[in-house]
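Student: Just need the structure, nothing else, for what follows:
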Amino acid sequence: MSLSATVPADHPKAAPRRIGVLVANLGTPDGTDYWSMRRYLNEFLSDKRVIDLPSWKWQPILQGIVLTKRPFTSGANYKTVWNNEADESPLMTITKAQVAGLRERVQEIWGDRVLVDFCMRYGNPSTESVVERMVKAGCDRILFFPLYPQYAGATSATANDQFFRALMAQKWQPAARTVSAYFDRPDYIEALAGSVEKALNGATPRKLVASYHGMPKRYLMQGDPYHCQCQKTSRLLRERLGWAPEVIDTTFQSVFGKEEWLRPYTVQHVAELAKQGITEIAVISPAFSADCIETLEEIQGEIREAFIHAGGKEFTYIPCLNAEPSHLDVLTTIIAENLGGWT
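Tutor: From the prediction side, this is the model:
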């Protein structure tokens, strides 16, 4: 007797069982206008994983001061890199390309049994909406994959938090797994090294600056492993390239507020290099899986200008791994390893 014969006629229809792979990135505003930027920044800067000040202290500052001015400046910055043809941010464009490449690879391995989709921690598509869509598509198991090579409470952890909050809304909650940081995987380091060799035509630069997104130093002292994982990624990259220790410097960018953040600050460090007579540098951003406002506008704008203004001559930015085949191969391997026992 078939299973369908035992189900009452008025029973709700159920989709065939599938496994979901949900990749997540930081997020993006829907547009560069004031209100789109304000909604995005409000969600981002209200996250206690990002700004851990008490709400009674932070929210009046955020709502009364920060969100009055910052949407205008952030919107202007986004306009310089906005994908006008698709009317979306570069992060959205690249994430879509990454997911398309992953779907092709997953289809070849598991066919229609595994569904790949993406969400953003802040903005759209929201984590909750995509989890809801996956459950309706029959996913009773979901692998959640934050696209951050190095773990940080303000990136990986808050993405996981939002994923678990989305699961709380489900009547029939799917089984769940999360992917851990992959900052020291040999295949990830190999992909990074390949991008460096391609950009520099195999030459060794006078200085390669590995610029990671910053965080308050206090978070490190409280036990966040991000700083240590960044340092290890830089060291493994240097060892794979066969360079001397002094060739690669690890720095941190995107400082916000008056609190001390992880040092050295990229914008100050590149200026100091120029003043020391190092007039040719290359910059890479190993903490980002996709180029975004922090790389396309901050590094190639503010940080480049600081270097040139201080006497620098040649500034080479090495793009993120984005949707490069080597990167997608790494991500597919990580997915396959984490689906063990489910497939």
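
Student: hey, let's count contacts and neighbours off CA atoms from now on
Tutor: Noted.

Student: how near is the nearest residue to residue 248 once chain neighbours are set aside to residue 93?
Tutor: Of all residues not flanking residue 248 in the chain, residue 208 sits nearest, at 4.8 Å (CA to CA, 6 or more residues apart in numbering). In this view, residue 208 and residue 93 are 27 Å apart by CA to CA, to the nearest Å.

Student: let's see this one next to it:
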Amino acid sequence: MALSVVAPFYQNGLYVNAVCKQLVASQHRFQAPPQIIIVSYHGIPLSYQTKGDPYGFQCKHTTALIRKNLALPVCNLLTTFQSRFGRQEWLKPYTEDTVIQLAKQGVKRIMVVAPGFMSDCLETIEELEHELARIFRYSFRMFQNS
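Tutor: From the prediction side, this is the model:
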């Protein structure tokens, strides 16, 4: 069995256009458009970036291309990182912390997209669709009632 490695495609126009097309199509499922779109990527330990791993830059560059393609202001399309574990520091901002801050600011409608996953991943679906949604709803209620 041969192993082949795919070259980085974070700035490939076909990839960025496909993400944008899916993002726009997904917005039509909601009654009202999201106030904020979070583009969440799987995190890596910060030490990897310190040693020269370009992944964090590539993620932020992809988000910038999505933002440009959709003509969205910086404040409406955010880059975050998810799925951290252990005690070491990971790439920031963390998706969970960002969602809590948005709830604290009174944001009612967010949309989270994970363009780094090329196929459905049960861990990511559970983490974003279920856990993160629960955290956002809970945080929103907590901050609105305080």
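
Student: where does the TM-score land?
Tutor: The TM-score (TM-score structural alignment, normalised by the length of structure 2) is 0.89; 139 aligned residues with a CA RMSD of 1.7 Å.

Student: rewinding a little: name the residue in residue 208 and residue 93 of structure 1 with the higher neighbour count.
Tutor: residue 208 (22 against 17; other CA atoms under 10 Å).

Student: Alignment lookup: that one to structure 2.
Tutor: Matched by TM-score structural alignment, residue 208 of structure 1 corresponds to residue 37 in structure 2.

Student: Relative to structure 1, what is the average displacement of the helix or strand harbouring its match?
Tutor: Residue 37 of structure 2 is part of strand 36-42 when elements are defined by DSSP states H and E. For strand 36-42 of structure 2, the mean deviation from structure 1 after alignment is 0.4 Å (mean CA distance after the TM-score superposition for structure 1).

Student: Would you check that the match of residue 208 of structure 1 makes contact with residue 111?
Tutor: Yes: here residue 37 of structure 2 reaches residue 111: they are 4.8 Å apart, a contact under CA atoms under 8 Å.

Student: on that earlier part again, from residue 129 of structure 2, how far off is the match of residue 208 of structure 1?
Tutor: On the measure of CA to CA, residue 37 of structure 2 and residue 129 of structure 2 end up 14 Å apart.

Student: cool, and residue 97 of structure 2?
Tutor: Applying CA to CA to residue 97 of structure 2 and residue 129 of structure 2 gives a distance of 16 Å.

Student: More neighbours: which of those two?
Tutor: With neighbours defined as other CA under 10 Å, residue 97 of structure 2 and residue 129 compare such that residue 97 has more, 17 against 13.

Student: how about the more buried one, what's its partner in structure 1?
Tutor: That one, residue 97 of structure 2, aligns with residue 268 by TM-score structural alignment.

Student: State the number of residues packed around the nearest residue to its match once chain neighbours are set aside.
Tutor: Closest residue to residue 268 of structure 1 apart from its sequence neighbours, by CA to CA, 6+ apart: residue 306 at 7.6 Å. Residue 306 of structure 1 has 20 neighbouring residues, counting by other CA under 10 Å.

Student: Would you agree residue 306 of structure 1 is in contact with residue 270?
Tutor: Yes: using CA under 8 Å, residue 306 of structure 1 is in contact with residue 270, at 7.0 Å.

Student: For structure 2, just list every one of the helices.
Tutor: Taking DSSP state H to define them, one finds helices in structure 2 at 13-27, 46-50, 55-70, 95-104, 122-124, 133-144.

Student: Can you point out the buried residues in the first one?
Tutor: The reference is to helix 13-27 of structure 2. 16, 19, 20, 23 (16 or more other CA atoms under 10 Å).

Student: Over to the fifth one?
Tutor: For helix 122-124 of structure 2, burial by neighbour count (16+ other CA under 10 Å) applies to residue 124.

Student: mean shift of that helix relative to structure 1?
Tutor: Averaged out, helix 122-124 of structure 2 is 2.5 Å away (mean CA distance after the TM-score superposition for structure 1).

Student: In structure 1, which residue range corresponds to that helix?
Tutor: If you align by TM-score structural alignment, helix 122-124 of structure 2 falls on residues 293-295 of structure 1.

Student: which other residues reach the matching stretch?
Tutor: Residues outside stretch 293-295 of structure 1 that contact it (CA atoms under 8 Å, 6 or more residues apart in numbering) are 77, 78, 81, 90, 91, 254, 285.

Student: which of the residues you listed count as buried?
Tutor: Buried among the contacts of stretch 293-295 of structure 1 (16+ other CA under 10 Å): 77, 78, 90, 91, 254, 285.

Student: so which of the residues you listed comes closest to residue 181 of structure 1?
Tutor: Of all those, residue 181 of structure 1 sits closest to residue 285, with 15.9 Å by CA to CA.

Student: who's in contact with the nearest residue to that closest one once chain neighbours are set aside?
Tutor: Setting aside the residues directly before and after it, residue 285 of structure 1 is nearest to residue 211 in space (CA to CA, 6+ apart), at 5.1 Å. Listed by CA under 8 Å, 6+ apart, the contact set of residue 211 of structure 1 reads 250, 251, 252, 253, 266, 283, 284, 285, 286, 287.

Student: quick one: residue 91 of structure 2 and residue 129 of structure 2, what's the gap?
Tutor: 21 Å.

Student: What of residue 41 of structure 2?
Tutor: Taken as CA to CA, the span from residue 41 of structure 2 to residue 129 of structure 2 is 14 Å.

Student: Identify the residues contacting residue 91 of structure 2.
Tutor: 43, 44, 45, 46, 56, 81.

Student: The last one matches what in structure 1?
Tutor: Matched by TM-score structural alignment, residue 81 of structure 2 corresponds to residue 252 in structure 1.

Student: count of neighbours near its match?
Tutor: Residue 252 of structure 1 - counted by other CA under 10 Å - has 24 other residues nearby.

Student: Please tell me I have it right and it contacts residue 213.
Tutor: Yes: between residue 252 of structure 1 and residue 213 there is a contact under CA under 8 Å: 5.4 Å.

Student: Please report how far the residue nearest the centre of structure 2 lies from residue 51 of structure 2.
Tutor: The residue lying closest to the centre of structure 2 (CA atoms, centre = their mean) is residue 40, at 1.3 Å. The spacing between residue 40 of structure 2 and residue 51 of structure 2, counted by CA to CA, is 22 Å.

Student: about what we covered before: and of the contacts of stretch 293-295 of structure 1, the nearest to residue 58 of structure 1?
Tutor: Ranked by distance to residue 58 of structure 1 (CA to CA), the contacts of stretch 293-295 of structure 1 are led by residue 254 at 19.4 Å.
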